[in-house]
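J.: okay, predicted coordinates and the sequence, questions at the end:
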Amino acid sequence: MSELIFYTNPMSRGQIARWMLEELGAPYEQRIVQYGPEMKGPDYRAINPMGKVPAIVHDGKVITECAAICAYLAEAFPEAGLAPTAEERADYYRWMFFGAGPLEQAIINHAMKWESPEDKQAMLGYGSYELAVETLAGWLADRDYVCGDRFTAADVYVGAQVDWGQAFGTLPPHPVFAAYAERLRARPAYQRGKAIDNELIAKAKAEAEGASA
């Protein structure tokens, strides 16, 4: 049996990788990495020199970055049916990398209020926040999922961006996004992943409150 180790912190993008792992249904070993000295220390930096989570180690190979983790796991565990078919491949990779590049850049810059002057937008990989948002909304307007009617690993990554954006306001309350997020939240694997991370978050908060009492 292959070895699959998952390094994460529940209050991180590790929730995306967790959801993907739950979609696989394959066993994995969880290792919680605390922010601060542990995450930035030499032991964890031997896994990810960036000192950030998530990361996975599969049969001795390290994979970091959520989009890469999703794409890798879909191919490494084909029995889960989350990798694209030949017909889906173009849409799958196009929107997976759109989410990891232009969309995430646009969302973060907008949230940080780093707005580019109109005459400088050509230097950006996304033009403007509004353009990136409407481009994704336009694609999802007449599709249930990124590749059409079928859920794939691209929906874990792109869907996590939309889900987070709807919950925390980093994306506008667009009806297309709301409907897409609702479909994703109904998935059993999504619910299992959220339950695990929410329990870990609650436990960490209780321990912190107990230590400060």
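T.: Everything's here; your move.
J.: contacts, neighbours, all on C-alpha from now
T.: Will do.
J.: show me the strands in this structure, by range?
T.: Under the criterion DSSP state E, strands of the chain are mapped to 4-8, 29-32, 55-58, 61-64.
J.: quick one: the longest one to chain centroid distance?
T.: Read it as strand 4-8. Between the mean C-alpha location of strand 4-8 and the chain-wide mean there is a distance of 15 Å, by CA atoms, centre = their mean, to the nearest Å.
J.: ok, back up a step: could I get the strands of the chain in CSV, plus columns for mean neighbour count?
T.: Compiled in CSV, those are given as follows (neighbours: other CA atoms under 10 Å):
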stretch, mean neighbour count
strand 4-8, 20
strand 29-32, 14
strand 55-58, 22
strand 61-64, 16
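J.: among these, which comes closest to Lys205?
T.: Of all the strands of the chain, strand 29-32 sits nearest to Lys205, with 14.6 Å by CA to CA.
J.: contacts for that closest one?
T.: Judged by CA atoms under 8 Å, 6 or more residues apart in numbering, the contacts made with strand 29-32 from elsewhere in the structure are 4-10.
J.: let me have the strands of the chain in TSV, extended by distance to Gly99.
T.: As requested, the strands of the chain are exported to TSV (distance: least, CA to CA, whole Å):
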stretch	distance to Gly99
strand 4-8	21
strand 29-32	26
strand 55-58	19
strand 61-64	16
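J.: so Trp95 touches Gly148, yeah?
T.: No - no contact is recorded between Trp95 and Gly148 when judged using CA atoms under 8 Å, the distance being 11.9 Å.
J.: neighbour count winner among those two?
T.: Neighbours were counted for Trp95 and for Gly148 using other CA atoms under 10 Å; Trp95 has more, 20 against 15.
J.: residue contacts, the more buried one?
T.: 146, 154, 158.
J.: ranking the residues you listed by neighbours, who comes first?
T.: Note: the member of these with the most neighbours is Ala154, at 28 neighbours, neighbours being other CA under 10 Å.
J.: name the nearest residue to it, sequence neighbours excluded.
T.: Met96 (5.3 Å; CA to CA, 6 or more residues apart in numbering).
J.: for comparison:
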Amino acid sequence: MSDEIVFYTSPMSRGRIVRWMLEEVGRPYRTELIGFGAMKEAAYRAINPMGKVPALSHGATVVTECAAILAYLADACPEAGLAPEPAARGAYYRWLFFCAGPVEAAVTNKVLGVTVPDEPRMRGMVGYGSLEAVLDTLEGAVSGREFVAGERFSAADLYLAAHLGWGMQFGTIPKRPAFEAYAGRHAGRPAAVRAREIDDGLLARQAAS
């Protein structure tokens, strides 16, 4: 992979998930810190018209959205072993995008105080159904197994563990034993520790400036 990887992020954002992935991949990358005001400026909106981080550029390729960035890096850096073989990716895709879809939507709605009506037809219009259904499904996925997609750690595990860890830390996801065991185990990976140290150091420098 000869083209430079440029990582656009803020240390207190979902970019922390991508930082972890980049540290797992082990390829050199350059970090561009984007302030929340600068995210809405034309220069950065040329990278991501949504005006948010994270984003990744790799040569002429630009990728946004955490799940897409993780999947892209796993495919662009196969030597890191962060995606199963193509024929064995059913569970990998399932849980990677379950987290990007139902988990993200259900947790965000909880934080915003949005309640799905109990009326069956209305509930059926909401893809995740209910927060409890999402959490119960997620608990079933991580209970009694080390990895959600095969016999080794993958980008799907990284994404789920990062979401669970963040959610439990800030109270948006309840601390169920299965969640704590799964997220805690993967948060101890050397790449996860390095990523946290980098972003925490950037936060400390921002606070001191």
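T.: Nice, I can see it. This is a predicted model, so every value here is computed, not measured.
J.: circling back to that earlier point, helices - which of the contacts of Trp95 of structure 1 land there?
T.: The helices, defined by DSSP state H, take in 154, 158 from the contacts of Trp95 of structure 1.
J.: which of the contacts of Trp95 of structure 1 show up in structure 2 as well?
T.: Compared against structure 2 with both residues aligned by TM-score structural alignment, their matches' CA atoms under 8 Å, the contacts of Trp95 of structure 1 retain 146, 154, 158.
J.: out of those, who's nearest Ser116 of structure 1?
T.: Scanning those for proximity to Ser116 of structure 1, where the rule is CA to CA, the winner is Val158, at 24.1 Å.
J.: which residues does the nearest residue to the closest one once chain neighbours are set aside contact?
T.: What sits nearest to Val158 of structure 1 in space, not counting adjacent residues and going by CA to CA, 6+ apart, is Gly99, at 5.5 Å. For Gly99 of structure 1, the set of contacting residues under the criterion of CA under 8 Å, 6+ apart consists of 157-158, 161.
J.: and Gly99 of structure 1, how far from Ile5 of structure 1?
T.: With distances taken as CA to CA, to the nearest Å, Gly99 of structure 1 is found 25 Å from Ile5 of structure 1.
J.: also Pro84 of structure 1?
T.: Relative to Ile5 of structure 1, and taking CA to CA, Pro84 of structure 1 is found at 24 Å.
J.: what's the answer for Pro49 of structure 1, then?
T.: 17 Å.
J.: repeat that for Met112 of structure 1.
T.: Per CA to CA, Met112 of structure 1 is found 33 Å from Ile5 of structure 1.
J.: what of Lys40 of structure 1?
T.: Remark: distance between Lys40 of structure 1 and Ile5 of structure 1 (CA to CA) = 19 Å.
J.: ok, now Ser12 of structure 1?
T.: With CA to CA as the criterion, Ser12 of structure 1 and Ile5 of structure 1 are 17 Å apart.
J.: Gly138 of structure 1 matches what in structure 2?
T.: Superposed on structure 2 with TM-score structural alignment, Gly138 of structure 1 falls opposite Gly140.
J.: got the residue ranges for the helices in structure 1?
T.: Under the criterion DSSP H, structure 1 carries helices at the ranges 14-24, 37-40, 42-45, 66-76, 89-98, 104-111, 129-140, 153-168, 175-185, 188-212.
J.: which residues touch the most centrally placed residue in structure 2?
T.: Compute the mean C-alpha point of structure 2, and by CA atoms, centre = their mean the closest residue is Tyr159, 4.1 Å away. Applying CA under 8 Å, 6+ apart, we find Tyr159 of structure 2 in contact with 17, 67, 96, 99.
J.: so what does it match up with in structure 1?
T.: Taking TM-score structural alignment as the criterion, the aligned counterpart of Tyr159 of structure 2 in structure 1 is Tyr157.
J.: can you give me the buried ones in stretch 117-134 of structure 2?
T.: Across stretch 117-134 of structure 2, burial judged by 16 or more other CA atoms under 10 Å covers 128-131, 134.
J.: since we're on the counterpart of Arg189 of structure 2 in structure 1, how many residues are nearby?
T.: Using TM-score structural alignment, the partner of Arg189 of structure 2 in structure 1 is Arg187. When neighbours are defined as other CA under 10 Å, Arg187 of structure 1 has 12 of them.
J.: what's the distance between Arg187 of structure 1 and Trp19 of structure 1?
T.: Applying CA to CA, the value for Arg187 of structure 1 to Trp19 of structure 1 is 10 Å.
J.: please name the residues that touch the residue nearest to Lys52 of structure 1 when sequence neighbours are not counted.
T.: Nearest residue to Lys52 of structure 1 in three dimensions, chain neighbours excluded: Met39, at 6.4 Å (CA to CA, 6+ apart). Remark: with contacts taken as CA under 8 Å, 6+ apart, Met39 of structure 1 is in contact with 33, 45, 51-53.
J.: would TSV of those residues with distance to Gly165 of structure 1 and neighbour count be doable?
T.: Compiled in TSV, these are given as follows (distance: CA to CA, whole Å; neighbours: other CA atoms under 10 Å):
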residue	distance to Gly165 of structure 1	neighbour count
Val33	25	20
Arg45	30	14
Gly51	25	21
Lys52	21	23
Val53	20	28
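J.: Asp197 of structure 1: which of these is nearest?
T.: Distance to Asp197 of structure 1 across those (CA to CA) is lowest for Val33, with 13.1 Å.
J.: what do we get in structure 2 for that closest one?
T.: Taking TM-score structural alignment, the alignment pairs Val33 of structure 1 with Ile34 from structure 2.
J.: spit out the contact partners of that match.
T.: In this structure, Ile34 of structure 2 makes contact with 8-10, 53, judged by CA under 8 Å, 6+ apart.
J.: sweet, I'm off.
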